[in-house]
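Asker: Take this sequence and fold it.
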Amino acid sequence: MKERNRSGSAEASLLALATEVFGVDARAWLETPHHFLSGATPSAFAADGGVERVRSILLAIHYGGAV
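Answerer: Here you go, the predicted structure:
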């Protein structure tokens, strides 16, 4: 149960950050394959343990940094 809560918390955190970056298009971004994630969707990549990579991409987009 603890692992599930942590996963849900990470997903909620990514959705909140994506919403800050993309507004109403956040869910669409999370479900669109991304070339920096080997063609995986950000949500699938995060679910497979890549939460920090997805967060890094979102922060780079938000603040204009390099990915």
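Asker: C-alpha only now, for contacts and for neighbours.
Answerer: Will do.
Asker: where's E52, which helix or strand?
Answerer: In the assignment (DSSP states H and E), E52 maps to helix 51-63.
Asker: Next, the second sequence, to be compared with the first:
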Amino acid sequence: MAESDDASDSILPEPIRSVTPLTGPHPDAEMDVIGWGIFLGLMLLLVPLLPFIIVVWLISKLVEALTPS
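Answerer: Coordinates of the predicted model:
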């Protein structure tokens, strides 16, 4: 009886066959445009904030160096 339980658990259903042909790798220009747009948008937001981020980072390192541990 244990053999029949193991056999029923390990049988996978037949894969579904598709009538559309598989496509190979191809360039996806639309997704490239979206990716570049997101990247440029982030750069427009982060580049002006970069000096403030550097100042806060330097102050935190200075405070960390001056406080006794």
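Asker: Any idea what the TM-score is?
Answerer: The TM-score (TM-score structural alignment, normalised by the length of the first structure) is 0.31; 26 aligned residues with a CA RMSD of 2.7 Å.
Asker: Any buried residues in the helix holding E52 of the first structure, and which?
Answerer: For helix 51-63 of the first structure, a neighbour-count test (16 or more other CA atoms under 10 Å) marks V51, R53, V54, R55, I57, L58, L59 as buried.
Asker: Which stretches in the first structure count as helices?
Answerer: Assigned by DSSP state H, the helices in the first structure fall at 2-22, 26-30, 42-45, 51-63.
Asker: just the second structure next, same as before
Answerer: Using DSSP H, the helices of the second structure run over residues 2-10, 29-66.
Asker: Out of the ones you listed, which is the most enclosed?
Answerer: The highest average neighbour count among these, using mean count of other CA atoms under 10 Å, belongs to helix 29-66 at a mean of 11.
Asker: What helices and strands are in contact with it?
Answerer: For helix 29-66 of the second structure, there is no helix or strand it packs on, judged by 3 or more CA pairs under 8 Å, 6 or more residues apart in numbering; DSSP states H and E.
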